[in-house]
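J.: sequence below, structure please.
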Amino acid sequence: MIPDVIWSGVIASLITISGVLISNWSNTNRLKLQLQHDAAEKTKERTATLRREVYLRTVEELVKVNTHLVGLPQLDLTKINLGDGLQGFNSAAARLQLVAEPKTAAIVNQLQAEYGELVFDLMIHLMPASNAKTDIQIADEMYLKTQMEVTRILSEMTKQNESGTPDLRTFEALQTNLAFQQTQADKFSEERNAGWIRFTESNFAFQRFLISKLRDINTKHIPVLIAIRQDLGLTGNLDEIEAQMKAQGQRMESKFDELISFFKANESAIQPTPQQQIR
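T.: So this is what the prediction gives:
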């Protein structure tokens, strides 16, 4: 008994409500997708920022490691730990393990192990240079003591001469002691010079061994740096970058060989003077 016009109104209302519900459902889904997308982008951005900081720190510490290894012969092994120079790189590598892609983390971990093994190998090759430095230090200290004694004796002899009535026996004793101290000074000076020669030769041998080891390790630097560039989304011809890095390593090794040859050819001219040895 309900008029058709009422049914028409009810049906129209239902259609309108259905349209509103469908529109709201669609808008809600789009909003959810947008929020999910924004959250994913923010996560990617935070990850990229964190990775950039960690990766750059790792590369920086990697450069410091090589500098530390080259300078090991100049350090006093009784006062420092050879592994101290690797602490920065080890810390950076540990942080990198948390944020890097699995492939990048794996090759950095392998590189870290290579450096750890290298430190143990270097300990043996550092001993000749370390022993030479010890001999130099001992000879230098004794040389300085004899020089101080020579200065004291000369002062006493001057006092005897200036007194007007020098004691002949005392003066002769001072002369004898002076000759002995000068002989000792010459002896310690020669020992110090011999120590410097041994140190120079040991240092060259150490650097040659280190260069050969770093040549092998540097081949593992290239995959690390390329993986880091890929993780950071940096574009470029990776094959060209790899070729450039290999060529740079070969040039550095060639220049080192030239430097060693120059030192060998001018060994007598580059020996340190007594003043340089004291410093």
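
J.: contacts, neighbours, all on C-alpha from now
T.: Will do.

J.: tell me which stretches of the stretch 1-150 of the chain form helices.
T.: In the stretch 1-150 of the chain, the helices defined using DSSP state H, counting those that start in this stretch lie at 4-70, 87-99, 102-162.

J.: using CSV, lay out those helices together with mean neighbour count.
T.: Listed next are these as CSV, based on neighbours: other C-alpha atoms under 10 Å:
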stretch, mean neighbour count
helix 4-70, 14
helix 87-99, 18
helix 102-162, 17
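
J.: do you know which of the ones you listed lies nearest residue 212?
T.: Residue 212 lies closest, by C-alpha to C-alpha, to one member of the helices of the stretch 1-150 of the chain: helix 102-162, at 11.1 Å.

J.: another sequence for comparison is provided below:
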Amino acid sequence: MASIPAVVWSGVIGATISASISLFGVRSANKGSLRRLREQHDYDREQANEQRQHDARQKEEDRKATIRREVYVKAVEEAHAVLAYIGGLRGRPLPPKDDDAALQVFLKANAKVWLVADVEGAALARELTSLMSELYIAAMQAANHVRHGMTSVRRQDERIEFAPGAAQGA
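T.: Below you'll find the model as predicted:
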């Protein structure tokens, strides 16, 4: 080693010190980058989990809204159908055939509203059921007299319709 000049040793020592300083700087920078990268990954993971939870809640709300919309639309349709049926009760013949069918379909549709509505909506649906049932019974009672009277008119119409056909066939 004595044969190696001092200049070479100074170069080797300087290079070693420079390499050590560079190694320390690179390791420090890498360590800091790795820490920031881990923090970023943790933050991204948390954000992704929150987004998934939000999406799941939103999907559930959308599903509930779709079910509610379908149930509400059906209930409104059946309410209008039972009102139309009530409006046409006087013209319906006796003996009654499925006079309660329209009301039963409405009651079934309205019962589904109770299942999907909030507390206030369910209370309103129950009130509507009571009112509609009362209206239905009152309309049946009011129309019953007219329906009995129309029975003889219908029989007379059938006789009139049958008479020309019998006369033409003879």
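
J.: can you calculate the TM-score here?
T.: Remark: TM-score between the superposed chains equals 0.67 [TM-score structural alignment, normalised by the length of structure 2]; 149 aligned residues with a C-alpha RMSD of 3.6 Å.

J.: make a markdown table out of the helices of the stretch 1-150 of structure 1 and add distance to residue 239 of structure 1.
T.: Converted to a markdown table, the helices of the stretch 1-150 of structure 1 look like this (distance: least, C-alpha to C-alpha, whole Å):
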| stretch | distance to residue 239 of structure 1 |
| --- | --- |
| helix 4-70 | 19 |
| helix 87-99 | 24 |
| helix 102-162 | 17 |
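
J.: looking at these, spot the one closest to residue 197 of structure 1.
T.: That would be helix 102-162 among these, by C-alpha to C-alpha, at 8.6 Å.

J.: quick one: that closest one to helix 4-70, angle?
T.: 30 degrees (axes from the mean of the first three to the mean of the last three C-alpha atoms, to 10 degrees).

J.: okay, and the following helix or strand past helix 102-162 of structure 1 goes to which residues in structure 2?
T.: Helices and strands here follow DSSP states H and E; after helix 102-162 of structure 1, the next one along the chain is helix 168-231. Under TM-score structural alignment, there is no match for helix 168-231 of structure 1 anywhere in structure 2.

J.: quick check: angle from the following helix or strand past helix 168-231 of structure 1 to helix 168-231?
T.: The first helix or strand that comes after helix 168-231 of structure 1 along the chain, using DSSP H and E, is helix 238-265. Put simply, helix 238-265 of structure 1 runs at 170 degrees to helix 168-231, going by the same axes, to 10 degrees.

J.: show me the contacts for residue 144 of structure 2.
T.: With contact set as C-alpha atoms under 8 Å, 6 or more residues apart in numbering, residue 144 of structure 2 has these partners: residue 90.

J.: can you find the partner of it in structure 1?
T.: In structure 1, the residue matched to residue 144 of structure 2 (TM-score structural alignment) is residue 127.

J.: equivalent analysis for residue 41 of structure 2, please.
T.: By TM-score structural alignment, residue 41 of structure 2 lines up with residue 24.

J.: quick check: its match vs residue 10 of structure 1, distance?
T.: Here residue 24 of structure 1 is placed at a distance of 21 Å from residue 10 of structure 1 (C-alpha to C-alpha, to the nearest Å).

J.: give me the most central residue, structure 2.
T.: residue 66 (2.3 Å; C-alpha atoms, centre = their mean).

J.: stretch 6-26 of structure 1 vs structure 2 - mean distance after superposition?
T.: Comparison of stretch 6-26 of structure 1 with structure 2 after fitting gives an average deviation of 3.5 Å (mean C-alpha distance after the TM-score superposition for structure 1).

J.: starting at the chain centroid, how far to that stretch?
T.: In terms of C-alpha atoms, centre = their mean, to the nearest Å, the centre of stretch 6-26 of structure 1 is found 73 Å from the chain centre.

J.: before we move on, the earlier item: distance check, the match of residue 41 of structure 2 against residue 18 of structure 1.
T.: According to C-alpha to C-alpha, residue 24 of structure 1 and residue 18 of structure 1 sit 10 Å apart.

J.: thanks a lot, catch you later.
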